[in-house]
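Participant: here is a sequence with its predicted model. Questions after.
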Amino acid sequence: MRTTTTDLRAMGGLYEATASVREPTTPEELAALFQDAVAQRRRLTLIGARRSFGEHFLPPGDAEGVSTARLSGTTRLLSTEADGGIWVRAPGSLTFEALHREYPHHLPHHPPTGDRISLAGALAACAHNAVGFFAEEVRAFRLMTPDGAVHECHAAAPGLAGELFRLVPGSFGALGVILELELRLFRVRERQRAEITVLEHGPTQGYAALERLETLYRSGDYPLGRGLFFFGRRGKSVLLGDRIVVPEPHHKAAPLPLTDDATRRNIVAQGLANRVPGLVSPLQGLVLRQGRRFHAGLYGFTFFQRSYDRAYDYLASPEVLPRVLRALGIDPRLTVCHQTFAVPVERRQSFLDMYFDVFDAYPELEARLEQQDLIRLPECAWPLHAAHGMPGGAYLFSVSMSVRRGQSHEARARTFLGEVSRRAFEEQGVKVMLLKQAHCEPALLRRMHAPFIEALSALKQRVDPHRVLTSRMLDALGL
């Protein structure tokens, strides 16, 4: 088993670590590593494909990393459905990019937006897209817990395996390693495209677009996605609706940036936006005009953040253009402060009012703003997700600001998000999602997610009584 000293860098650029990392290649090596850690009272952190935005895969100072990227396994076709969809069994260490190479005419239904995330990582994080949860399309998985046992987990499994099926999604590597999983993929037909339509572009005041978003959700219109974007502190909002179309040969629609295959151009644009985020809002306002339609390939639309995921590799390279960009002050890490809130449906407008009221007290941050977006998800069946227990589903509101590490606006952005977190939870029961960064006091985070912590801690005591598995995030939660 190879052991290396590795630099670990979270997406979003705020968090980094240098750690000793073990790289097992077989389940037997992984089980031996767990056994050794128990015997020597060492702690381990599962780092997977290293694609989280926060401190989920960063080991605390007394822990080693465990990379699952080299675990052996093969992908197998299990069955084909009448509509052309398929069920496959794949290694948990496989990335969505690699899965697509094996099944180029199929895509997962609700994956995260980056294609170099591993399948196991997406399930353990209970990832989602704009209309649903990735875990909905996973019907079974094999999990190795730190005691070395392997569990065949599915909805009807009795006892511990059934509990693990329900609580692994959203457990962020606290319960074990997902060795394999079975998931459903849908067929991508020839010439099918994603069509993105600007449905509303108008003042935020009055939240007309917000109510139309709720109407679209209830009617099922635009089933590929629906999203609402807010510009500035109390500026305009834009509502997008997405669906799959087969355009006529003569129909020409503009490509939407980030969803096309011009990866390097998109990386450069993101680097410039991160350096001068104040340019983003007016440019978006020009592009996203009401009634305008864009087309994108379904792979590019599904994994539209793939250029962001590759940005550091290119921007830190010795090539000429990246060197020029660095000379202009572009940080290859594209550092951002961001956070996502799970909002009960009935609180959607009052939460936004509170959010913008707080934002008014931080006027200097408007120039750092990259994105404020809102999506509407159905009721969540996964107990460890922040939206679980919200009748009728939830709204997920995300805010992202470009910052320079160590500078005053980073501290102000963190303070702003911390204040919103406190007021949102105490006044409205809105929780910070653990999937992204969490800019609030650990004590507040533990109060906010007390049911999560209680459920996960009880199950962890049964499968990991020596508390072998940890991470900086799990430490913050007291797990």
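Facilitator: Noted; the coordinates are in hand.
Participant: from now on I want contacts and neighbour counts done on CA atoms only, so please keep to that.
Facilitator: OK.
Participant: which stretch of helix or strand covers residue 195?
Facilitator: Using DSSP states H and E, residue 195 sits within strand 193-203.
Participant: quick check: next helix or strand after that strand?
Facilitator: Downstream of strand 193-203, the first helix or strand assigned by DSSP H and E is helix 208-219.
Participant: need the residues that contact the helix or strand following that next one.
Facilitator: Counting by DSSP H and E, the element after helix 208-219 in chain order, helix or strand, is strand 225-230. Strand 225-230 is contacted from outside by 130-131, 204, 209-210, 213, 216-217, 236-243, 371-376, using Cα atoms under 8 Å, 6 or more residues apart in numbering.
Participant: and here's the other structure:
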Amino acid sequence: MTPVRWRNWAGNQRAEGIDVRHPRTTGEIATVLHEASVAGRRVRPIGSGHSFSGIGRPEQVQLVLDRHADLVDIAPDGLVTVQAGIPLHRLNTALAREGWALTNLGDIDRQTVAGALSTGTHGTGAAFGGLPTQVRALQLVTPDGAVLDCSADHEPEVFAAARLGLGALGVLSTVTLQAVPAFALRMEEGPMPLAEVLEDLDGFMTSADHVEFHWFPHTDTCLAKRNTRVPVSEGLAPLPRWQALWEDELLANGAYAALIATGRRVPALVPPLARFASTALSPRTATDLSHRVFVSARRFRFRESEYAVPRDTVPGLLRELARQTVARGWRLPIPTEVRYAAADDVPLSTASGRDTAYVAVHVPARSDPTDYFATFEAMAADVGGRPHWGKEHGLDAARLAERYPRFGEFVAVRDRLDPTGVLTNAYLDRVLGAPVAVA
């Protein structure tokens, strides 16, 4: 096999000289892992490569599930079983066709089910958890080639951890998710003063089922998004195609791309252009199937750092971020995003054991985020923030263990299933520590 090169979606993670395998079956996944274990080689499974952290970066062997990506079954009670390499956008379409939906989604659907679960992908909604909370069963291929069928009743410790397993416990082969009857979302979007949002943040973030806002740095304005769940039977009123193309493709993606390009050439223009862009926002409403409203197209490349923090810390965090933006002279063309999620019981979930707010900051893909991300990370650390596993951060196992009450529980499962580190890489060695047999 000819060694190949790999890069992630944002281009900030790269590898060369790797062997790439495309297994079609659970048995073939087991063979790849067993052979690597015997040979003392490291394997990293990869989905769409949409993570910004080094979690998916291969060092020797890359395992790609693009040929293990089918819908297996949809049961009458909405339990949907899929091969773990299926992308979310294909799953959403298949579910909608049969009258089902996932109860919550993030704003990007290019990830595979395995990748989205393994990094803790979440959407927004004060009463709703992330994607791992929707898992009801999974099949895990361990580094020695064994196949474990896991659920709350069978291999419960492995199941609890593997719902968000970082690809460190084994390779997900199949996943069973709890779908819900298809529903629509009534979308309400428009500009709001940041001060008004922060004055009663909980009130604003619970004013509809799924609420988020995007604050434009260098301005006092944000784009507020409220989505309310409504029955499909009440009828759909989606945005006209011309309006969606004009506002989402030309104005939103086109404006961001132009702002990024201009800022790269003339950084001083970013603040006035950001203020102009924020004044161009206009209110809009529509009603459409849930997955069409949850998901937004991203036509420009960026890098991202996101922290889960206690909800009551968000106003102070954003005010300090605004102060630091001026003091440090940053030029930030991409908005900061704030979302909510309910507490859950997943050991390495960023919302494990606490109701959570997410604050995400971004820079253009080809820029250096070091000072911005490090300053943001320090601010989030002061309030007990937990980094999103798929986004950029600099924390190690010692500091993460302080923030996750069940961190030791997860590491113990990892050490039992992968004691020789077949599935580790430099990122996992940093955030989890080396497995017991190689420590």
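Facilitator: Structure received. Keep in mind that this is a model prediction, so the values were computed, not measured.
Participant: next, the TM-score between them, please.
Facilitator: Here the TM-score for the pair of chains, by TM-score structural alignment, normalised by the length of the second structure, is 0.83; 418 aligned residues with a Cα RMSD of 3.3 Å.
Participant: picking that back up, by contact count, what packs against the strand holding residue 195 of the first structure?
Facilitator: With contacts taken as 3 or more Cα pairs under 8 Å, 6 or more residues apart in numbering; DSSP states H and E, strand 193-203 of the first structure sits against strand 236-245, strand 293-296, helix 298-302.
Participant: what angle separates that strand from helix 208-219?
Facilitator: Using axes from the mean of the first three to the mean of the last three Cα atoms, to 10 degrees, the inter-axis angle of strand 193-203 of the first structure relative to helix 208-219 is 140 degrees.
Participant: which residues are contacting strand 193-203 of the first structure?
Facilitator: So strand 193-203 of the first structure is in contact with 209, 224, 235-247, 288-298, 301, going by Cα under 8 Å, 6+ apart.
Participant: buried ones from those, can you make that a PyMOL selection?
Facilitator: Applying 16 or more other Cα atoms under 10 Å to those leaves a buried subset, and the PyMOL line that selects it is:
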select buried, resi 209+224+236+237+238+239+240+241+242+243+244+288+289+290+293+294+295+296+297+298+301
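Participant: those strands in the stretch 101-250 of the second structure, which residues are they?
Facilitator: Here the stretch 101-250 of the second structure has its strands, by DSSP state E, counting those that start in this stretch, at 135-141, 147-151, 171-178, 180-181, 183-193, 210-215, 221-231.
Participant: stretch 189-197 of the first structure spans what distance, first to last residue?
Facilitator: By Cα to Cα, to the nearest Å, the extent of stretch 189-197 of the first structure from end to end equals 21 Å.
Participant: how far does that stretch sit from the chain's center?
Facilitator: Between the centre of stretch 189-197 of the first structure and the centre of its chain there are 24 Å (Cα atoms, centre = their mean, to the nearest Å).
Participant: got it, and stretch 379-388 of the first structure?
Facilitator: Using Cα atoms, centre = their mean, the offset of stretch 379-388 of the first structure from its chain centre is 15 Å.
Participant: and what of stretch 401-408 of the second structure?
Facilitator: Centroid displacement of stretch 401-408 of the second structure relative to its chain, using Cα atoms, centre = their mean, is 20 Å.
Participant: contacting residues around that stretch?
Facilitator: 347, 348, 352, 384, 385, 386, 400.
Participant: return the closest of these with respect to residue 365 of the second structure.
Facilitator: Of all the contacts of stretch 401-408 of the second structure, residue 365 of the second structure sits closest to residue 386, with 22.9 Å by Cα to Cα.
Participant: wait, isn't that closest one in contact with residue 307?
Facilitator: Yes. Applying Cα atoms under 8 Å, one finds residue 386 of the second structure in contact with residue 307, separated by 5.3 Å.
Participant: intersection of neighbour lists for the two?
Facilitator: residue 380.
Participant: aligned partner of residue 109 of the second structure in the first structure?
Facilitator: Aligning on TM-score structural alignment places residue 109 of the second structure opposite residue 115 in the first structure.
Participant: from residue 305 of the first structure, how far off is its match?
Facilitator: Taking Cα to Cα, one finds residue 115 of the first structure at 8 Å from residue 305 of the first structure.
Participant: neighbour count: the two, which is higher?
Facilitator: Between residue 115 of the first structure and residue 305, residue 115 has the larger neighbour count (other Cα atoms under 10 Å), namely 24 against 19.
Participant: before we move on, back to that, quick one, which of the strands of the stretch 101-250 of the second structure is packed in tightest?
Facilitator: Ranked by mean neighbour count, the strands of the stretch 101-250 of the second structure are led by strand 171-178 with a mean of 25 (mean count of other Cα atoms under 10 Å).
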